[in-house]
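> My questions are about this predicted structure, shown below with the sequence.
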Amino acid sequence: MIEQVIDARRHSLGGFDVGRVLPFRKRRMVGPFAFFDHMGPVDFPAGVSRDVDVRPHPHIGLSTLTYLFDGEIMHRDSVGSVQAVRPGEVNWMTAGRGITHSERFERARREGGHQDGIQVWVALPEEFEECEPSFAHVPADGLPHFGDGGVAGQLIAGEAFGLRSEVPVYSPLFYIHWTVPAGARVEMPTGVAERAVYVASGQVEAGGQALQAGQMAVFNPGTAPAIRAVEDAVLIALGGEPVGPRFIDWNFVSSRKERIEQAKADWRAGRMKLPDADSDEFIPLPGDPEAQANPMS
């Protein structure tokens, strides 16, 4: 029933580490989900260095979804958005033909505090890869809540269990935050080709196999195993219909390799507009001379 278990690998963003699950050498995507980072958990002291910030950088061909369990991130982008995301909310940014943005831990620098959350990249179907860039913020009351028996669920994006999130997705998918007390069970949604569950904290059992915090289980097509919490657990369930293979290079996703090369050339030449509210610095293209001393690239 479980096709594959993927362990999060520690990846440095310069100021702090994330747990990177997707892409993985033996599993590039789950449905349209091409990237999955667990940001934290980390405790920032007040006055933490600005090195923890992610300075302005570009994307094409994808939507980013930022969702927090704890903390706050300030988002600024090249379509004029300035929007903090807090626990239970969604920042959904569609890059399309090209967008730039920054993600800064401004509250943590002022006050310190706990930071924990997930960021995913959702590949756009080919007909939307070159769409106009856009940004949407969806507050917690725009995300359906469900559950019983002590289980609390929040449908972050897509459709599941007859519910629909307000996040404006471009292809069939679901993305769920579950809090599951020890001994309780949850069932994965059906109706899409590819599905997986990530254990953000705690321990669960699925299909007779134990899953620890920091592990993602990818299920065989057509199977719907119950997931039982061995101890109190926080889960992210995700799935959807495949959109076809994608090339991923740095922050660029595309069905065409030559499109990524064009995006790299555009960024190198300064042809991609920086955020109006955050245009004093940027992350150079990795491999360029000015990027060699830049730990964020």
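Here it is on my side, so go on.

> Please make it C-alpha for all contacts and neighbour counts, starting now.
Fine.

> who's in contact with I236?
If a contact means C-alpha atoms under 8 Å, 6 or more residues apart in numbering, then I236 has 175-178, 197-200 as its contacts.

> how much space between it and E106?
With distances taken as C-alpha to C-alpha, to the nearest Å, I236 is found 26 Å from E106.

> Below is an additional structure, to be compared with the one above:
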Amino acid sequence: MLDLVIDARPAALSPGFEVKRILPYRLKRMLGPFIFMDHAGPVQVAPAQLSSLDVLPHPHIGLSTVSYLFGGQVTHRDSLGVEQIIRPGEVNWMTAGSGISHSERFEDPAALAGGALEMLQTWVALPEADEEAAPAFTNYQPEELPIFTEPGVWLRLIAGEAYGLRNAVRTHSPLFYAHVVLQPGARFGLPRGHSERGAYIAKGQVEVAGRRYGAGQLLVFGPQNDPVLLALEPCTLMLLGGEPLGERFIWWNFVSSRRERIEQAKADWQAGRIALPPNDNAEFVPLPTDKSRPAGSGSDPAPQALS
């Protein structure tokens, strides 16, 4: 039934701030157009350590970032001049296109109360025709996102099309992304009509074809399978996938269909040709020292950003 099971690996974004990294994975670089996925939290730190979680201004090209919170809040600032407090249930979609920089700051001590801060960050690669699109950022409120319910099942469509639902979140290629909560004993299938599909278990345990899977695992299914997930306890799932876009190269926070474009982005960031956020420009993440393999042959250096 399953094509692959991906176990999340620990990745440090800053001192004291470790996340679960799901994508990219050596045996599965992308799932549909999704090329990156991090799960942060629940985070528990003292208020005095709040600033240690901050992700300083850093650049992106060739992708869209999607920020989605289960709890807490984060302040996004970018080189377009956007300043947006990101709250649970919203979709914050930033298209880097030809180049953007942004920061993510954890500025509200109340957002950490009781380990409340928890978020998912994904990157969606852009089709070749859109890789140099103008940068953009859009915040979508929860009331703009359709909800589906049935006994034991609650679903919010974050983006794309699935289960006969769609919303106004602007995407660049066929995909689906959904937040699902299952009660014990509930059965739920993945949406049909997509070439690549996955279910990330954020909380709880599910059973698929008689086998158990738990939190921190991404279950990957091809189009030929029609899996049913049985919740063994209260579960939170993120369902995602869509149509493949072809080969993409990833180095640090840059994604492109062309190796030479990543080299250009590296030079642009080092030379200051990608602007910093005007309201957060006192510090930034420098270009990593490249002692890794050539750009495109892997994902080293590891991405710095949550998004």
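Thanks, I have the structure now. Computed from a predicted structure; not experimentally measured.

> Can you give the structural similarity as a TM-score?
Put the two chains on top of each other and the TM-score (TM-score structural alignment, normalised by the length of structure 1) is 0.95; 291 aligned residues with a C-alpha RMSD of 1.6 Å.

> which ones among the contacts of I236 of structure 1 are found in strands?
Applying DSSP state E to those, the entries found in strands are 175-178, 197-200.

> Reformat these into TSV and put neighbour count next to each item.
Shown next, in TSV, are these (neighbours: other C-alpha atoms under 10 Å):
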residue	neighbour count
Y175	23
I176	23
H177	23
W178	22
V197	23
Y198	26
V199	20
A200	25
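
> can you count the residues close to G117 of structure 1?
Applying other C-alpha atoms under 10 Å, we find 23 residues neighbouring G117 of structure 1.

> Skip the chain neighbours and tell me the closest residue to it.
Excluding its sequence neighbours, the residue lying closest to G117 of structure 1 (C-alpha to C-alpha, 6 or more residues apart in numbering) is L68, at 3.9 Å.

> Contact partners for the one you found?
Taking C-alpha under 8 Å, 6+ apart, one finds 85-89, 115-118 in contact with L68 of structure 1.

> hang on, it in a strand?
Yes - assessed with DSSP: H, G, I helix; E, B strand; the rest coil, L68 of structure 1 lies in a strand.

> ok so, going back, of all the contacts of L68 of structure 1, which comes closest to H145 of structure 1?
The closest of those to H145 of structure 1 turns out to be G88 (C-alpha to C-alpha; 10.5 Å).

> pretty sure the closest one contacts T66?
No - with contacts counted by C-alpha atoms under 8 Å, G88 of structure 1 stays clear of T66, the gap being 10.1 Å.

> So which of those two has more stuff around it?
With other C-alpha under 10 Å as the criterion, G88 of structure 1 and T66 differ in neighbour count, and T66 comes out ahead with 23 against 19.

> give me every residue that touches the more buried one.
Contacts of T66 of structure 1 by C-alpha under 8 Å, 6+ apart are 85, 90-92, 117-120.

> Let's have the ones in strands among the contacts of I236 of structure 1 in JSON lines, adding distance to D278 of structure 1.
Formatted as JSON lines, those follow (distance: C-alpha to C-alpha, whole Å):
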{"residue": "Y175", "distance to D278 of structure 1": "30"}
{"residue": "I176", "distance to D278 of structure 1": "32"}
{"residue": "H177", "distance to D278 of structure 1": "31"}
{"residue": "W178", "distance to D278 of structure 1": "34"}
{"residue": "V197", "distance to D278 of structure 1": "35"}
{"residue": "Y198", "distance to D278 of structure 1": "33"}
{"residue": "V199", "distance to D278 of structure 1": "34"}
{"residue": "A200", "distance to D278 of structure 1": "31"}
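
> before we move on, the earlier item: ok, the residue nearest to G117 of structure 1 to M74 of structure 1 distance?
According to C-alpha to C-alpha, L68 of structure 1 and M74 of structure 1 sit 12 Å apart.

> shared neighbours, those two?
V85.

> can you map out the helices along the stretch 101-250 of structure 1?
Taking DSSP state H, counting those that start in this stretch, the helices of the stretch 101-250 of structure 1 run over residues 106-111.

> which residue is nearest the middle of structure 2?
T122 (1.2 Å; C-alpha atoms, centre = their mean).

> counterpart of it in structure 1?
Aligned counterpart of T122 of structure 2 in structure 1: V120 (TM-score structural alignment).

> quick one: secondary structure of the closest residue in space to that match that isn't next to it in sequence?
For V120 of structure 1, ignoring the flanking residues on the chain, the nearest one in space by C-alpha to C-alpha, 6+ apart is F36 at 4.5 Å. Look at F36 of structure 1: counting by three-state DSSP, its state is strand.

> May I ask you to confirm that F36 of structure 1 is in contact with G117?
No - between F36 of structure 1 and G117 there is no contact under C-alpha under 8 Å: 10.7 Å.

> from memory R55 of structure 1 sits against P284, does it?
No - at 9.9 Å, R55 of structure 1 does not count as touching P284 under the criterion of C-alpha under 8 Å.

> From A168 of structure 2, how far out is the residue nearest to the centre of structure 2?
From T122 of structure 2 across to A168 of structure 2, the span is 18 Å (C-alpha to C-alpha).

> And Y25 of structure 2, by the same measure?
Between Y25 of structure 2 and A168 of structure 2 the computed distance is 30 Å (C-alpha to C-alpha).

> For the residue lying closest to A46 of structure 1 once chain neighbours are set aside, list the residues it contacts.
Counting by C-alpha to C-alpha, 6+ apart, A46 of structure 1 lies nearest to G112, which is 3.7 Å off, once chain neighbours are set aside. Going by C-alpha under 8 Å, 6+ apart, G112 of structure 1 touches 43-48.
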